[in-house]
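Trainee: need coordinates for the following:
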Amino acid sequence: MYKLLIVDDEPQILEGMKRILDWKSYGFEHIETCNSTDAAVSRAIQLVPDIAIFDVCIGKSRGYDAIQRLNEANLPTKYIIMSGYSDFHFAQQAIRCGVKDYLLKPVEREKLQQLVENIIVKELHGTIGNQPANSLRMDPVLGVPYDTLSKLVRRILLMVTTEYAQNITLKSVAERLQMNSTYLGQLFIKETQMKLSEYLMIYRMQRAKEFILSTNEKIQWIAGTVGYNNLNYFYTHFQSYFGQSPSDLREKS
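Mentor: This is a model prediction of the structure:
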């Protein structure tokens, strides 16, 4: 299992980065955050994270200076810098520290996803979509072990679990896989006994339930977080799937 450290002095950024990807699906079971470079250096030495994401400006400190301190401690951590500034000097300093990439804020989910996948495969010598640790895991929607599914379907499910908050459609998935959408849809139904749109809806409902029961966030925020821009549409799906409203579920918990 992997460990992740996220460092930024803005609480909303820290929370957003924790949610931008389904880190657990990639094997990150331990995620920690820090809001200062001193705390980050101290925690990193204790935690030894596999990946650490630093903001370039943390208060009056610089993320790349903290990374340099950690490099001197010979940590095997792979570093990513994020910044709200497209400043060449910042990028240059980050590169000198050996960071894997310099991402501009707001961080694009797809770019971060590709970067994390590359680090896992090329740097951490892991695999995507068929990790040994996942071989006995059950898919939360289909209720079957992941290793009983084809590589193609596992790849599609990985897209859903990491990008469910985005506008995922059969057409968009087919384009990324360079396949005919009708043919891909038939393959998915044959193996899972449901349409991709149905799988996506159920997965979103499950994540929404988790947020409702584990946070005090407003229902509108939760709806947007799981990919619903239309709140009424979200309520309709939720009521149909769970047989009760989001508010009723929260009140009964």
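
Trainee: going by C-alpha atoms from here, please, whenever you check contacts or count neighbours.
Mentor: Fine.

Trainee: in the host helix or strand of residue 186, which residues are buried?
Mentor: Residue 186 is part of helix 181-192 when elements are defined by DSSP states H and E. By neighbour count on 16 or more other CA atoms under 10 Å, the buried set for helix 181-192 is 181, 184, 185, 188.

Trainee: could you pull out the buried residues of the next helix or strand after it?
Mentor: Sequence-wise, the next helix or strand downstream of helix 181-192 (DSSP H and E) is helix 196-214. Within helix 196-214, the residues that qualify as buried are 196, 199-209, 211-212, counting by 16+ other CA under 10 Å.

Trainee: now the other sequence, so there's something to compare against:
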Amino acid sequence: MDQSNEKTLGGFLRRTLDTQQISNNILAQSTGIAEGTVRNLLRYGIDADAPAPHPHTLRAVAEFLHLNPTHLFRLAGYITDEDVLSNLSPIGEYVGQRFDKLQPDQQKMVLDILGTLEKSSGLPSYGAVILDYIVAGKTLRQRHLTRLEWLDLKISDLLGIRTDQLMLNGIQRRLQDLFPNEAFTPADIQKVADHPVAMAIMSVLLPRKDLPRGLVKLYYLTWFDQDREVPATTREAIIDIWDALQQAVQIG
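Mentor: The predicted model follows:
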């Protein structure tokens, strides 16, 4: 196989099938998709005429082949490296992983030390309130659990190639629909997406590792079909979430 093809969805899946000694027919039968769909998958990224695969198809294939579905979404062009790669340095990720292993009282000690270091460096400190806001985020998630669990399942259908500007525009339009008497600018929305406390709340509400960026989380948390009447429960959930995020960005 041409090595350049291995960087495409079709080439990657072909190599995976060959390595696992799985035929097209077995893949089709095991995932419940048509053999023609399998053939199209193996052409995608190599043949310009190959149709784009449905996210549900990619997820089914990933599950059967024991692959990370996020990698398939990236190869298919539904998400970009910027969407999934961490903004943290390797040491930052290490500290975060070790922090989660500590007991609550030990975590508070770490946050207190971090707060002291932040203040001495002239950085805003959120350690005194972050735990309270995370608890508030968990309460908010329970209040709107049905909506958020539905959204988690729906994201596969909503995945697509979107620039930051398109996401900002989409969020702005939705918020304007829900809050007709308020004005929203892309800068206002970006401020919420980038705020550490708001990001912590969004991570509680939508705990998906394949959506690490605040702007992407906010895009999905505020999503609704603008071509249809917004259900009251959806409206209430988004308004509650936005209000909580607005309160968070007032800190620091």
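
Trainee: quick TM-score on the pair, please.
Mentor: TM-score for the superposed chains, counting by TM-score structural alignment, normalised by the length of structure 2: 0.26, backed by 111 aligned residues with a CA RMSD of 6.1 Å.

Trainee: measure residue 187 of structure 1 to residue 242 of structure 1 for me?
Mentor: Counting by CA to CA, to the nearest Å, the gap from residue 187 of structure 1 to residue 242 of structure 1 is 28 Å.

Trainee: now do the strands in structure 1.
Mentor: Remark: strands assigned in structure 1 by DSSP state E are 2-7, 28-34, 51-55, 57-58, 61-62, 78-83, 101-104.

Trainee: next, the angle from the second one to strand 2-7.
Mentor: Think strand 28-34 of structure 1. 20 degrees (axes from the mean of the first three to the mean of the last three CA atoms, to 10 degrees).

Trainee: so how far is residue 91 of structure 1 from the closest residue in space to residue 160 of structure 1 that isn't next to it in sequence?
Mentor: Nearest residue to residue 160 of structure 1 in three dimensions, chain neighbours excluded: residue 200, at 6.6 Å (CA to CA, 6 or more residues apart in numbering). As judged by CA to CA, residue 200 of structure 1 and residue 91 of structure 1 stand 38 Å apart.

Trainee: again with residue 42 of structure 1
Mentor: Going from residue 42 of structure 1 to residue 91 of structure 1 by CA to CA gives 24 Å.

Trainee: ok, the two, which is more surrounded?
Mentor: Set residue 42 of structure 1 next to residue 91 and count neighbours by other CA atoms under 10 Å: residue 91 wins out with 21 against 12.

Trainee: and the host helix or strand of residue 149 of structure 2, which residues are buried?
Mentor: Using DSSP H and E, residue 149 of structure 2 sits within helix 145-158. By neighbour count on 16+ other CA under 10 Å, the buried set for helix 145-158 of structure 2 is 147, 148, 151, 152, 156.

Trainee: quick one: buried residues of the next helix or strand after it?
Mentor: Downstream of helix 145-158 of structure 2, the first helix or strand assigned by DSSP H and E is helix 164-178. Across helix 164-178 of structure 2, burial judged by 16+ other CA under 10 Å covers 167, 168, 169, 170, 171, 172, 174, 175.

Trainee: tabulate these (JSON lines), appending distance to residue 73 of structure 2.
Mentor: Shown next, in JSON lines, are the buried residues of helix 164-178 of structure 2 (distance: CA to CA, whole Å):
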{"residue": "167", "distance to residue 73 of structure 2": "18"}
{"residue": "168", "distance to residue 73 of structure 2": "22"}
{"residue": "169", "distance to residue 73 of structure 2": "23"}
{"residue": "170", "distance to residue 73 of structure 2": "21"}
{"residue": "171", "distance to residue 73 of structure 2": "23"}
{"residue": "172", "distance to residue 73 of structure 2": "26"}
{"residue": "174", "distance to residue 73 of structure 2": "26"}
{"residue": "175", "distance to residue 73 of structure 2": "28"}
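
Trainee: and which of those is nearest residue 76 of structure 2?
Mentor: The nearest member of these to residue 76 of structure 2, counting by CA to CA, is residue 167 at 19.4 Å.

Trainee: what residues are up against that closest one?
Mentor: Listed by CA atoms under 8 Å, 6 or more residues apart in numbering, the contact set of residue 167 of structure 2 reads 215, 216, 219.

Trainee: who's in contact with the last one?
Mentor: Applying CA under 8 Å, 6+ apart, we find residue 219 of structure 2 in contact with 167, 168, 170, 171.

Trainee: got those as a markdown table, with distance to residue 132 of structure 2 columns?
Mentor: Shown next, in a markdown table, are these (distance: CA to CA, whole Å):
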| residue | distance to residue 132 of structure 2 |
| --- | --- |
| 167 | 29 |
| 168 | 28 |
| 170 | 30 |
| 171 | 26 |
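
Trainee: sorry, back to before: of all the strands of structure 1, which one is nearest residue 236 of structure 1?
Mentor: strand 28-34 (33.0 Å).

Trainee: give the buried residues for that closest one.
Mentor: 28, 31, 32, 33, 34.

Trainee: pick out the most distant pair among those residues.
Mentor: Going by CA to CA, the pair spanning these furthest: 28 and 34, at 16.9 Å.

Trainee: right, I'll call it a day here.
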